[in-house]
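*Asks:* heads up, no residue letters with this:
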């Protein structure tokens, strides 16, 4: 999963799960249904008598049938694997870029006006294009939209970031597990190149574009 954790602007090696406790869902793995009658049937076949119709070349006929079935199965598997898989959707095809950023020394009141004028709910706090944190509308409302406090006192210092190559599926899972609404997108030099939000995934869901490639 190509997701990274940033703490005060620096990419850290600490596992994401230790800082962002999973929540929202108990498990994203499909549960396997148990079918006890199938176990019983298998046991009967394994332990019971095997009835073979006697006759000339019966063993040879059985081997021939087995070989035919094996060849047919192998041929079908090869044809299936030869089919071109649908390309996986990546963040680069959905993210918003260029992204709106803000300096950590900006007062809350100025940040509120900027967010309101841009009609966005999140701003990425940056310094030299490096992500320092994430500022949300909720942060501003809690601080008071007319406050002169610099946003460096209130924005989230730890964040999860994606890369343009990150799969949309991985981002969606992180949104659910970590109960977050947006994620900055960074390049190999840790420069912010975009942002992806829940609303972007919802638009993708509504459009129905290649959903089979990321669900």
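*Replies:* Perfect, I can see it now. Keep in mind the model is a prediction, meaning the values are calculated, not measured.

*Asks:* make it CA atoms for all contacts and neighbour counts henceforth
*Replies:* Noted.

*Asks:* For the most centrally placed residue in the chain, pull up the helix or strand it's in.
*Replies:* The centre of the chain sits closest to residue 170, judged by C-alpha atoms, centre = their mean, with a distance of 1.2 Å. Taking DSSP states H and E as the criterion, residue 170 maps to helix 168-178.

*Asks:* Return the list of helices and strands in contact with that helix.
*Replies:* The contact analysis (3 or more C-alpha pairs under 8 Å, 6 or more residues apart in numbering; DSSP states H and E) places helix 168-178 against helix 198-207.

*Asks:* Now do the buried residues in the helix it packs on.
*Replies:* 198, 201 (16 or more other C-alpha atoms under 10 Å).

*Asks:* do stretch 144-156 as well
*Replies:* 145, 147, 149, 150, 151, 152, 154, 155, 156.

*Asks:* Tell me which stretches of this structure form strands.
*Replies:* 3-7, 10-12, 101-102, 122-127, 130-136, 158-162, 182-186, 192-197 (DSSP state E).

*Asks:* about what we covered before: could you check the angle the helix holding residue 170 makes with strand 158-162?
*Replies:* Here helix 168-178 points in a direction 160 degrees away from that of strand 158-162 (axes from the mean of the first three to the mean of the last three C-alpha atoms, to 10 degrees).

*Asks:* Which of the residues in helix 168-178 are classified as buried?
*Replies:* 168, 169, 170, 171, 172, 174, 175, 176, 177, 178.

*Asks:* Could you verify my assumption that residue 11 touches residue 131?
*Replies:* No: with contact defined as C-alpha atoms under 8 Å, residue 11 does not reach residue 131; the gap is 9.3 Å.

*Asks:* So for the two, which residue has more residues nearby?
*Replies:* Neighbour count, other C-alpha atoms under 10 Å: between residue 11 and residue 131, residue 131 has more, with 27 against 17.

*Asks:* want to compare, so here's the second one:
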């Protein structure tokens, strides 16, 4: 499940109304069919002219034994690759999350990002409620030595995921919307972790070992 948080509170607003969708619109169905009217019926009539199927011949065909059918199915399945398990947010998120208070200034936020080699911080209130995000780029836009407080610059609306949100849903958000990180928040509004674009890239690179993540 995905949701929008505004100033630390869940709001019932569609994602598209708050974040510009940058995905390409899906192709529409063609208005006219490539088949001409009656073409299928015409092919059927022609087939009957070329072939005569004896109903008795079908009854005379030997039945395939259950053992032979089972052996065939086992052989067919043996050549198939194992399906990749669908991971949830709780399996790939980074935890604990690096956070900062809105009363801190941009320089303090920059130094913390440099210390931990990260590109964003979750802004939290005194009770550790996630209020929003501050990114490296936003700090650079104002100046890394700026004493402006985070309260007037951070992103107060953010897309968040639940611990059980499946990874394909999260990947879709990164593709369709201009977000760099998605905090993971449980049903009691507690910050559990964070997933970034970099996390997904690392996951793709290490996809050969993805079974061990599930």
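*Replies:* Noted; the coordinates are in hand. What you are looking at is a predicted structure, and each value in this text was computed from that prediction instead of being measured.

*Asks:* Can you pull the TM-score for these?
*Replies:* Laid over one another, the chains give 0.77 as their TM-score (TM-score structural alignment, normalised by the length of the second structure), with 194 aligned residues with a C-alpha RMSD of 3.4 Å.

*Asks:* picking that back up, from residue 108 of the first structure, how far out is the residue nearest to the centre of the first structure?
*Replies:* Residue 170 of the first structure sits 32 Å away from residue 108 of the first structure, going by C-alpha to C-alpha, to the nearest Å.

*Asks:* Residue 180 of the first structure too?
*Replies:* To residue 108 of the first structure, residue 180 of the first structure is 21 Å away according to C-alpha to C-alpha.

*Asks:* Kindly report the same for residue 50 of the first structure.
*Replies:* Applying C-alpha to C-alpha to residue 50 of the first structure and residue 108 of the first structure gives a distance of 81 Å.

*Asks:* Grab the nearest non-local neighbour of residue 107 of the second structure.
*Replies:* Leaving aside its sequence neighbours, residue 107 of the second structure sits nearest to residue 145 (C-alpha to C-alpha, 6 or more residues apart in numbering; 4.8 Å).

*Asks:* so that neighbour touches residue 105, yeah?
*Replies:* No: counting by C-alpha under 8 Å, residue 145 of the second structure stays clear of residue 105, with 9.0 Å between them.

*Asks:* ok, the nearest residue to residue 175 of the second structure once chain neighbours are set aside - contacts?
*Replies:* Nearest residue to residue 175 of the second structure in three dimensions, chain neighbours excluded: residue 23, at 7.0 Å (C-alpha to C-alpha, 6+ apart). With contact taken as C-alpha atoms under 8 Å, 6 or more residues apart in numbering, residue 23 of the second structure is in contact with 175, 176, 177.

*Asks:* Let's see that with 10 Å instead.
*Replies:* For residue 23 of the second structure, the contacting residues are 172, 173, 175, 176, 177, by C-alpha atoms under 10 Å, 6 or more residues apart in numbering.

*Asks:* just residue 105 of the second structure next, same as before
*Replies:* Contacts of residue 105 of the second structure (C-alpha under 10 Å, 6+ apart): 139, 144, 145, 146, 147, 148, 149, 150, 151, 152, 153.

*Asks:* Look up the closest residue to it, ignoring the ones flanking it.
*Replies:* Closest to residue 105 of the second structure by C-alpha to C-alpha, 6+ apart is residue 149, at 4.0 Å.

*Asks:* Do a quick rundown of the helices in the first structure.
*Replies:* 16-19, 36-47, 58-82, 108-118, 137-143, 168-178, 198-207 (DSSP state H).

*Asks:* Quick check: which of the ones you listed is nearest to residue 186 of the first structure?
*Replies:* helix 168-178 (13.5 Å; C-alpha to C-alpha).

*Asks:* Can you get me the centre-to-centre distance for that closest one and its chain?
*Replies:* 4 Å (C-alpha atoms, centre = their mean, to the nearest Å).

*Asks:* on average, how far is that helix from the matching bit in the second structure?
*Replies:* Its matched residues in the second structure lie on average 0.7 Å from helix 168-178 of the first structure after superposition (mean C-alpha distance after the TM-score superposition for the first structure).

*Asks:* The second structure: matching residues for that helix?
*Replies:* Aligned by TM-score structural alignment, helix 168-178 of the first structure falls on residues 167-177 of the second structure.

*Asks:* Now tell me what touches the matching stretch from outside.
*Replies:* With C-alpha under 10 Å, 6+ apart as the test, stretch 167-177 of the second structure has contacts from 1-2, 15-16, 18-24, 86-92, 159-161, 179-182, 195-197, 200.

*Asks:* which of these are buried?
*Replies:* 2, 15, 87-90, 92, 159-161, 181-182, 195-197, 200.

*Asks:* How about residue 96 of the second structure: what's its closest non-neighbour residue?
*Replies:* Residue 96 of the second structure sits nearest to residue 193 (C-alpha to C-alpha, 6+ apart), 6.0 Å away.

*Asks:* ok, back up a step: find residues that contact each of residue 11 and residue 131 of the first structure.
*Replies:* 158, 159, 161, 190.

*Asks:* who's in contact with the first one?
*Replies:* If a contact means C-alpha under 10 Å, 6+ apart, then residue 158 of the first structure has 5-11, 19-20, 131-134 as its contacts.
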